[in-house]
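Asker: here's a sequence, model it:
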Amino acid sequence: MISTGDLVTRKSYSNDIIFRVQSTGGPLIKLMGEHIRLEADAELRDLQKVTGAEYHRIKEKVDEQESYSYRLFRQDYRLLREKRESEAGNGYSSSNESNYFQIPPRILHVDGDPLFLKKCIALYEQLGLQVHGQYLHEKEMPSQIMSLIEKVHPEIVVLTGHDSYSKAKGSMRDLESYRHSKYFVEAVRTIRQKYPHFDQMVVFAGACQSHFESIIRAGANFASSPQRVNIHAIDPVYVAARVAYTSVTSHINVWEVIRNTISGESGLGGVETRGLLRIGIPYSKESYDDL
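Answerer: Take a look at the predicted model:
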């Protein structure tokens, strides 16, 4: 018996991905990826419950991938900081002690999956970034994104959740062949009507197998998925973090952004973008927290 909340795999796909059952009403079972941002439907007979041992085996592998990406980001963060201090010279240092403070941008992360949202918020906090998280179904994003932006006043907006491409619906070039890509496109287009400058507000949008080209043309700085592959739940966080910790005086090499992600260049891409970290002097321990 398959019930809502159960962990399952699909026999027709060689049990390659673990899904969580979202609903069981109707002829097809609605599924959400447990570790990746993929939404799918399947017949009951195609599903196989995941055993505890199998889940923990896959979870260990996922945890290793996440830890590796986190270590890569921390290494890059240290290099970015050393570069800022070197370029600043004596202006930002005194007696080998930091004499400056830094202000990362505010981030709005809108997610179509409440469990993934919780996980992403924890990672933002671990990285020392200020974030406002909001759960919204992908269909609601175009109509509600501007009210959230006006409330939060972010400099980085992340729009993500679940998506998928269906060959049965049409060509890979056709936006209607995708479950939620059109909503990401509409939401990005809505943002760009008010904030057309790519360096004034940096936007990431997309999920697994999303229509990368349409999202980029709509005005996103970064998007998924160039090769229509699945992306990991936390990949959008690393994209936002790289922008947040790059100085406003520097442009970001797109490859340097995506190399720390689990999905890599097959799953993520973007356009040249300026960083959003601002440096100030002098630093006073009584007045500022070194972010």
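Asker: going forward, measure contacts and count neighbours with C-alpha atoms only.
Answerer: OK.
Asker: buried set for stretch 257-276?
Answerer: For stretch 257-276, burial by neighbour count (16 or more other Cα atoms under 10 Å) applies to 257-271, 273-276.
Asker: oops, could you answer that again for stretch 202-218 instead?
Answerer: 202-216, 218.
Asker: nearest to Ala40, of the residues you listed?
Answerer: Taking Cα to Cα as the measure, Ala40 lies nearest Cys208 of the buried residues of stretch 202-218, at 10.6 Å.
Asker: leaving out chain neighbours, which residue sits closest to that closest one?
Answerer: Asn230 (4.2 Å; Cα to Cα, 6 or more residues apart in numbering).
Asker: tell me if I am right that that neighbour is in a strand.
Answerer: No - counting by DSSP: H, G, I helix; E, B strand; the rest coil, Asn230 falls outside a strand, being coil.
Asker: could you also give me the structure for this second sequence? I'd like to compare it with the first:
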Amino acid sequence: MNVVDFKVNDYVLIKNDDKIYQIEAIEKNIAYLKGLTYRFQTTSLISELTVAPTHLVEKAIKKVNEIIDRFKISSKSRDKHQMIYGTILHIDGDKEYLNSCMDLYKEMNIFANGIYLKESEIKEKIEELVLMLTPDIVVITGHDLYNGKGFKELSNYRNTKHFMDAVRMIRKHFNSESITIIVGACGSNFEALIASGANFSSSPKRINIHTYDPAVIAIKVATTSINQTVDFGQVLKYIENKKDAFGGIETKGKMKVLL
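Answerer: Just a heads-up that it's a prediction; the model follows:
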């Protein structure tokens, strides 16, 4: 396939890498890529790319959808006429992923505000948004990347520092019991994000997380009673990479029961 045949939104594979990517932009001989179902971005020489076979793309999407379908079924027993669920502010650095998560919230009858912001812009907007919208739960996600050069050094992460700054802005006004914060993307510095004030974050083993992982946790928090601790073990049933992908601290739910 000739270089000129590649275009934005094509699904591709990188040489010696079995993950499927989508082209976000092309500049000269460089392609800017994001994961098809994973929350990370990277770049590659056009010469290193091949077209991803349709059956592999469909298989990857089907795998994620099967997990989410199981999650939906597990939550259908809730009596939505007796409960007031926690509200969510979902801030995402990826428009497509944001729309997917918003569709999931809607289907699960969870009220959510969704806002697209570049990861570097979140810290500038988050304080105003939280004070204006007064959510019970805040999701801060998008894309991140760990370069493998050392767990502790923040400069080795593309967006972890931006996520940390956003969390700290919220914690200036609200503690971990007032607002539950779920933060991070692929390869994020888990320890740094928890230390900055997050309730749940990625990525303990610096691995990839799926599109829906932060939203699944947010829904579980929103539908767990304020008198109960979120059963994180139940949440992990619907996160493919389990505790390697997401961790957190003991956190109460945000659902209130009508009397």
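Asker: coming back round to it: inside helices: which ones of the buried residues of stretch 257-276 of structure 1?
Answerer: 257-258 (DSSP state H).
Asker: show me the contacts for the equivalent of Thr273 of structure 1 over in structure 2.
Answerer: Under the alignment (TM-score structural alignment), Thr273 of structure 1 pairs with Thr251 of structure 2. If you count contacts by Cα atoms under 8 Å, 6 or more residues apart in numbering, Thr251 of structure 2 has them with 177, 180, 199, 229-230.
Asker: so the residue nearest to Cys208 of structure 1 sits against Ile36, correct?
Answerer: Yes - using Cα atoms under 8 Å, Asn230 of structure 1 makes contact with Ile36 at a distance of 6.4 Å.
Asker: what is in contact with these two at once?
Answerer: Joint contacts of Asn230 of structure 1 and Ile36 (Cα under 8 Å, 6+ apart) are Cys208.
Asker: do a quick rundown of the helices in structure 2.
Answerer: Using DSSP H, helices in structure 2 cover 54-75, 95-107, 122-133, 160-171, 190-195, 213-222, 232-236, 242-245.
Asker: now for the fifth one, which elements pack on it?
Answerer: In terms of contact count using 3 or more Cα pairs under 8 Å, 6 or more residues apart in numbering; DSSP states H and E, helix 190-195 of structure 2 is assigned the packing partners helix 160-171, strand 200-201.
Asker: could these go into a markdown table alongside distance to Gln82 of structure 2 and mean neighbour count?
Answerer: A markdown table is the format used below for these (distance: least, Cα to Cα, whole Å; neighbours: other Cα atoms under 10 Å):
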| stretch | distance to Gln82 of structure 2 | mean neighbour count |
| --- | --- | --- |
| helix 160-171 | 30 | 22 |
| strand 200-201 | 27 | 27 |
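Asker: thinking again about what came up before, out of the contacts of Thr251 of structure 2, flag the one nearest to Val139 of structure 2.
Answerer: For those, the nearest to Val139 of structure 2 is Thr180 (8.5 Å; Cα to Cα).
Asker: residues touching the nearest residue to Asn159 of structure 2 once chain neighbours are set aside, list them.
Answerer: What sits nearest to Asn159 of structure 2 in space, not counting adjacent residues and going by Cα to Cα, 6+ apart, is Asp144, at 5.1 Å. By Cα under 8 Å, 6+ apart, the residues touching Asp144 of structure 2 are 39-41, 157-160, 184-188.
Asker: alignment lookup: Asp144 of structure 2 to structure 1.
Answerer: So Asp144 of structure 2 corresponds to Asp163, using TM-score structural alignment.
Asker: cool, Asn9 of structure 2 as well?
Answerer: Under TM-score structural alignment, Asn9 of structure 2 pairs with Gly5 in structure 1.
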